[in-house]
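> the sequence isn't on hand, but the structure is:
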């Protein structure tokens, strides 16, 4: 790897499952060694001239899943699982402003919402909060969830036959949500589905 004249290399941190870019930091050789040894993202602070492990004060650690280097060996991509908001402002990602400084609420890439929704459903499966529709589905088991998936699949077909884009978006969203609930009930992760799709694509 190629460290710069100050012995540093930029490290882009990306959500390992959603693909969202979370932050940019810098590592020297020791910070990289600590990161690989502890599996917690550790940087070298250029302003404080010291090491810092992301989350050591906030508790919002970044658990390392994988580290890659670019083709020139002068930048790192750190795939990590965030334990909470990554940005010190409380935002999930540090990249939430446009060039004019305006705050953007949409997270990128757009597919991030699927991972967010899946995580929320899995959380519901653990906590089973009263009054939650997801909780009712989960308590109803495969029979209740399967019935809803059948209904939603039929409504997707009807929407397509009606040639209604708005109706189709609504019904496909319903079908996707109920499918995610079924995956949670069956303890099958979203990543396992991505893996199967990759296997088929290859």
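That came in fine, so what should we check first? Keep in mind it's a predicted model, so treat the numbers as computed, not measured. Numbering: from 1, shown residues only.
> alpha carbons only for contacts and neighbour counts from here, please
OK.
> burial count for residue 35?
By other Cα atoms under 10 Å, the residues close to residue 35 number 21.
> residue 130 should be in a strand, yeah?
No - counting by DSSP: H, G, I helix; E, B strand; the rest coil, residue 130 is not part of a strand but coil.
> now do the same contact list for residue 179.
residue 149 (Cα atoms under 8 Å, 6 or more residues apart in numbering).
> before we move on, what about residue 121?
Applying Cα under 8 Å, 6+ apart, the residues contacting residue 121 are 134, 180, 181, 184.
> put this beside the first:
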């Protein structure tokens, strides 16, 4: 189920990149360029680290979701599919066995 939703989310992000839907936060990020998208990924990573040190699991999960969402946008901006990144992790895992 999670994989299906990720595929659906990736498709929505790709569509927003191509159509630049008015009022879309994602389309606005693409319009602002790679540097702004990368900056957002960095901001969300910092926020996740901060929440990791708190005892509020819900805030931590929210920040983790924000980071994943912005990471997917950055991958799409660079024309790299998440599956390509996962393949690298799989290769690394096989090498260590």
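Nice, thanks for sending it over. These numbers were taken from a predicted model, which means no experiment stands behind them.
> what TM-score do we get after superposing?
Once superposed, the chains reach a TM-score of 0.90 (TM-score structural alignment, normalised by the length of the second structure), with 94 aligned residues with a Cα RMSD of 1.0 Å.
> can I get the contacts of residue 121 of the first structure in CSV including distance to residue 201 of the first structure?
Formatted as CSV, these follow (distance: Cα to Cα, whole Å):
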residue, distance to residue 201 of the first structure
134, 32
180, 22
181, 25
184, 24
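> next SSE downstream of the lengthiest helix in the first structure?
As assigned by DSSP state H, the longest helix anywhere in the first structure is helix 133-161. Under the assignment DSSP states H and E, the closest C-terminal helix or strand after helix 133-161 of the first structure is helix 165-185.
> how many neighbours does residue 169 of the first structure have?
Applying other Cα under 10 Å, I find that residue 169 of the first structure has 14 neighbouring residues.
> now do the same for residue 163 of the first structure: its match in the second structure.
The equivalent of residue 163 of the first structure in the second structure is residue 55 (alignment by TM-score structural alignment).
> aligned partner of residue 137 of the first structure in the second structure?
So, by TM-score structural alignment, residue 137 of the first structure is matched to residue 29.
> that match touches residue 35, doesn't it?
No - assessed by Cα atoms under 8 Å, residue 29 of the second structure is found out of contact with residue 35, at 9.7 Å.
> so which of the two has more stuff around it?
Set side by side, residue 29 of the second structure and residue 35 show more neighbours around residue 29, with 22 against 12, by other Cα under 10 Å.
> what about that one, distance to residue 69 of the second structure?
With distances taken as Cα to Cα, to the nearest Å, residue 29 of the second structure is found 12 Å from residue 69 of the second structure.
> any idea how many residues pack against the nearest residue in space to the match of residue 137 of the first structure that is not next to it in sequence?
Spatial nearest neighbour of residue 29 of the second structure, chain neighbours left out: residue 37 (6.1 Å); criterion: Cα to Cα, 6 or more residues apart in numbering. Other residues near residue 37 of the second structure number 22, with proximity taken as other Cα under 10 Å.
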